[in-house]
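J.: sequence unknown, structure follows:
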């Protein structure tokens, strides 16, 4: 499924079931602004991310499972630059320690990073300072989605959801229709006052997952 088709399915579900989330979706990013972001971060955005930004420049109140929101172009550039500064600061401190105790402090091998690889492009964030990124590294992570924890740094989860951005959006669209998303456990889409939320399914006393129906009751 293409980025645009996945977004169309998501938009349709939000329009019919979570109108407040749908109304909050930003418009597309102008192509000129995407080119400016290329310049600001010093490299081209991944094609699939540029395609998504040309559908919506961010996500407003639309939340990805479980708590992430899409970043707009301004935030992508700002976070990328911030992460690079953190990486450079760590390298300087490591070099200083190595110079003072070369026999006790080893430096990272060439091509490895403490905190942030310049070939990673952040595209989504949560409210705790963590992010999702797309790898453009010239290795087996190319195109994959990684998670970046502000304390523990980067990782590449094994969940197939993280195969690529088109795959992630496709899985979100499927989850909205099917009522369950498999990521760090099971999550279901729930609408509260017109806004989409993701919650763990409630477990009934007999041990069966209680999944309430989504959207308007067809019998009403």
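T.: Received, thanks. Model, not experiment: these values are computed from the prediction.
J.: From here on, just use CA atoms for contacts and neighbour counts.
T.: Will do.
J.: Which neighbouring elements make contact with the helix or strand hosting residue 97?
T.: Under the criterion of DSSP states H and E, residue 97 resides in helix 73-100. Counting contacts by 3 or more CA pairs under 8 Å, 6 or more residues apart in numbering; DSSP states H and E, helix 73-100 packs against helix 31-41, strand 120-125.
J.: where do the helices sit along this protein?
T.: 3-17, 19-24, 31-41, 47-53, 73-100, 165-178 (DSSP state H).
J.: Those into TSV, with extra columns for mean neighbour count and distance to residue 155?
T.: Shown next, in TSV, are the helices of the chain (neighbours: other CA atoms under 10 Å; distance: least, CA to CA, whole Å):
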stretch	mean neighbour count	distance to residue 155
helix 3-17	18	24
helix 19-24	19	29
helix 31-41	15	22
helix 47-53	18	19
helix 73-100	16	15
helix 165-178	20	16
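J.: Now distance to residue 186 too, for these, in a markdown table please.
T.: Output for the helices of the chain, formatted as a markdown table (distance: least, CA to CA, whole Å):
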| stretch | distance to residue 186 |
| --- | --- |
| helix 3-17 | 19 |
| helix 19-24 | 22 |
| helix 31-41 | 35 |
| helix 47-53 | 25 |
| helix 73-100 | 29 |
| helix 165-178 | 11 |
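J.: Mind checking these for the one nearest to residue 150?
T.: helix 73-100 (9.8 Å; CA to CA).
J.: gap between that closest one and the chain center?
T.: 21 Å (CA atoms, centre = their mean, to the nearest Å).
J.: ok and it relative to strand 120-125, angle-wise?
T.: Relative orientation of helix 73-100 versus strand 120-125 (axes from the mean of the first three to the mean of the last three CA atoms, to 10 degrees): 130 degrees.
J.: what sits against residue 60?
T.: Residues near residue 60 by CA atoms under 8 Å, 6 or more residues apart in numbering: 21, 24, 25, 26, 69, 70.
J.: Now for the second one: which residues touch it?
T.: Under the criterion of CA under 8 Å, 6+ apart, the neighbours of residue 24 are 59, 60, 61, 62.
J.: The residues you listed into TSV, with extra columns for distance to residue 196?
T.: As requested, those are exported to TSV (distance: CA to CA, whole Å):
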residue	distance to residue 196
59	12
60	11
61	8
62	7
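J.: Which one (most neighbours) among the residues you listed?
T.: Comparing the contacts of residue 24 by number of neighbours (other CA atoms under 10 Å), residue 62 comes first, having 25 neighbours.
J.: Alongside the first one, take a look at this:
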């Protein structure tokens, strides 16, 4: 139990350091993306999400949401109401992904991500946190199932079995920060670039 608490604290601190580096870079190089970062979520909002979805949000993911409620405003993760809507900047992560606001996680959990959870295994709790499209049909999840895989990231797609990963959210954000600050590609992807004040990895 003590080790788990220490790991949680370490992951939370790692997340805060990595995200601070990302925000510093955005503020200097991609101000339009930085300006559209949302306000923090609250501890109360996180607890309501946990209660409604019957899961416990890992410490590193919780730490992020207490700084920013996603990587862009809610409107970035909904279908635009008109062609005059501001161009979304919330998909600022590599591969065009964005971290959704808490409001969207519930819909993704009950919709596309629910279709990706295997029917033959009970008790699994995959919380979708990233997506590449407003419908949330494709993206990344954090495993909130108690046990060995708790806190690890994976990929999901509608009506497909989820693909578990090996990295934590804290480790992922650290690698994003490293790639961003070093001006190199993330994994095998494109290097970050700035277009009209917006960050674009694609």
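T.: Yep, that arrived. The structure presented is a predicted model; accordingly, all values stated were derived computationally and were not measured.
J.: Put one on top of the other, what's the TM-score?
T.: Superposed pair, TM-score by TM-score structural alignment, normalised by the length of the second structure: 0.76. Supporting alignment: 171 aligned residues with a CA RMSD of 2.3 Å.
J.: which one of the helices of the first structure lies closest to residue 194 of the first structure?
T.: helix 19-24 (4.7 Å).
J.: The closest one vs the second structure, average offset?
T.: Taken over the aligned residues, the distance from helix 19-24 of the first structure to the second structure averages 0.4 Å (mean CA distance after the TM-score superposition for the first structure).
J.: so that helix aligns onto which residues of the second structure?
T.: Mapping helix 19-24 of the first structure onto the second structure (TM-score structural alignment) gives residues 31-36.
J.: Would you mind measuring the gap between the ends of stretch 189-198 of the first structure?
T.: End-to-end distance for stretch 189-198 of the first structure: 5 Å, by CA to CA, to the nearest Å.
J.: buried sites along it?
T.: Going by neighbour count (16 or more other CA atoms under 10 Å), the buried part of stretch 189-198 of the first structure is 189, 190, 191, 194, 195, 196, 197, 198.
J.: Trace residue 190 of the first structure over to the second structure, please.
T.: Using TM-score structural alignment, residue 190 of the first structure pairs with residue 193 in the second structure.
J.: thinking again about what came up before, and the contacts of residue 60 of the first structure as a markdown table, adding distance to residue 209 of the first structure?
T.: Formatted as a markdown table, the contacts of residue 60 of the first structure follow (distance: CA to CA, whole Å):
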| residue | distance to residue 209 of the first structure |
| --- | --- |
| 21 | 26 |
| 24 | 31 |
| 25 | 31 |
| 26 | 35 |
| 69 | 27 |
| 70 | 30 |
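J.: Looking at those residues, which one is closest to residue 7 of the first structure?
T.: residue 25 (10.9 Å).
J.: Nearest residue to residue 132 of the second structure in space, please, no chain neighbours.
T.: Leaving aside its sequence neighbours, residue 132 of the second structure sits nearest to residue 97 (CA to CA, 6 or more residues apart in numbering; 4.5 Å).
J.: and residue 69 of the first structure, how far is that from residue 6 of the first structure?
T.: 16 Å.
J.: So what touches stretch 42-50 of the second structure?
T.: 56, 57, 62, 65, 66, 102, 106.
J.: What is the equivalent residue in the first structure for the fourth one?
T.: Taking TM-score structural alignment as the criterion, the aligned counterpart of residue 65 of the second structure in the first structure is residue 53.
J.: Now do the contacts for its match.
T.: By CA under 8 Å, 6+ apart, the contact list for residue 53 of the first structure reads 28, 29, 72, 73.
J.: ditto for residue 15 of the first structure
T.: Here residue 15 of the first structure is in contact with 22, 23 (CA under 8 Å, 6+ apart).
J.: ok, 7 Å please
T.: Contact partners of residue 15 of the first structure, counting by CA atoms under 7 Å, 6 or more residues apart in numbering, are residue 22.
J.: ok, now residue 181 of the first structure?
T.: 175, 187, 188.
J.: mind putting those in TSV, distance to residue 112 of the first structure included?
T.: TSV is the format used below for these (distance: CA to CA, whole Å):
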residue	distance to residue 112 of the first structure
175	36
187	35
188	38
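J.: can I assume residue 170 of the second structure is in contact with residue 17?
T.: No: assessed by CA atoms under 7 Å, residue 170 of the second structure is found out of contact with residue 17, at 9.3 Å.
J.: Now check residue 68 of the first structure against the second structure: what is it aligned to?
T.: Using TM-score structural alignment, the equivalent of residue 68 of the first structure in the second structure is residue 97.
J.: Kindly apply the preceding question to residue 154 of the first structure instead.
T.: Using TM-score structural alignment, residue 154 of the first structure pairs with residue 162 in the second structure.
J.: mind checking how far its match is from residue 154 of the second structure?
T.: In terms of CA to CA, residue 162 of the second structure sits 7 Å off from residue 154 of the second structure.
J.: which residues do the two both contact?
T.: If you check residue 162 of the second structure and residue 154 against CA under 7 Å, 6+ apart, no residue is contacted by both.
J.: that older thread, tell me the spatial nearest neighbour of the match of residue 190 of the first structure, not counting adjacent residues.
T.: Using CA to CA, 6+ apart, the nearest residue to residue 193 of the second structure is residue 200, at 5.4 Å.
J.: just residue 166 of the first structure next, same as before
T.: residue 3 (5.4 Å).
J.: For that neighbour, list the residues it contacts.
T.: Going by CA under 7 Å, 6+ apart, residue 3 of the first structure touches 51, 52, 166.
J.: quick check, nearest of the residues you listed to residue 86 of the first structure?
T.: residue 52 (27.3 Å).
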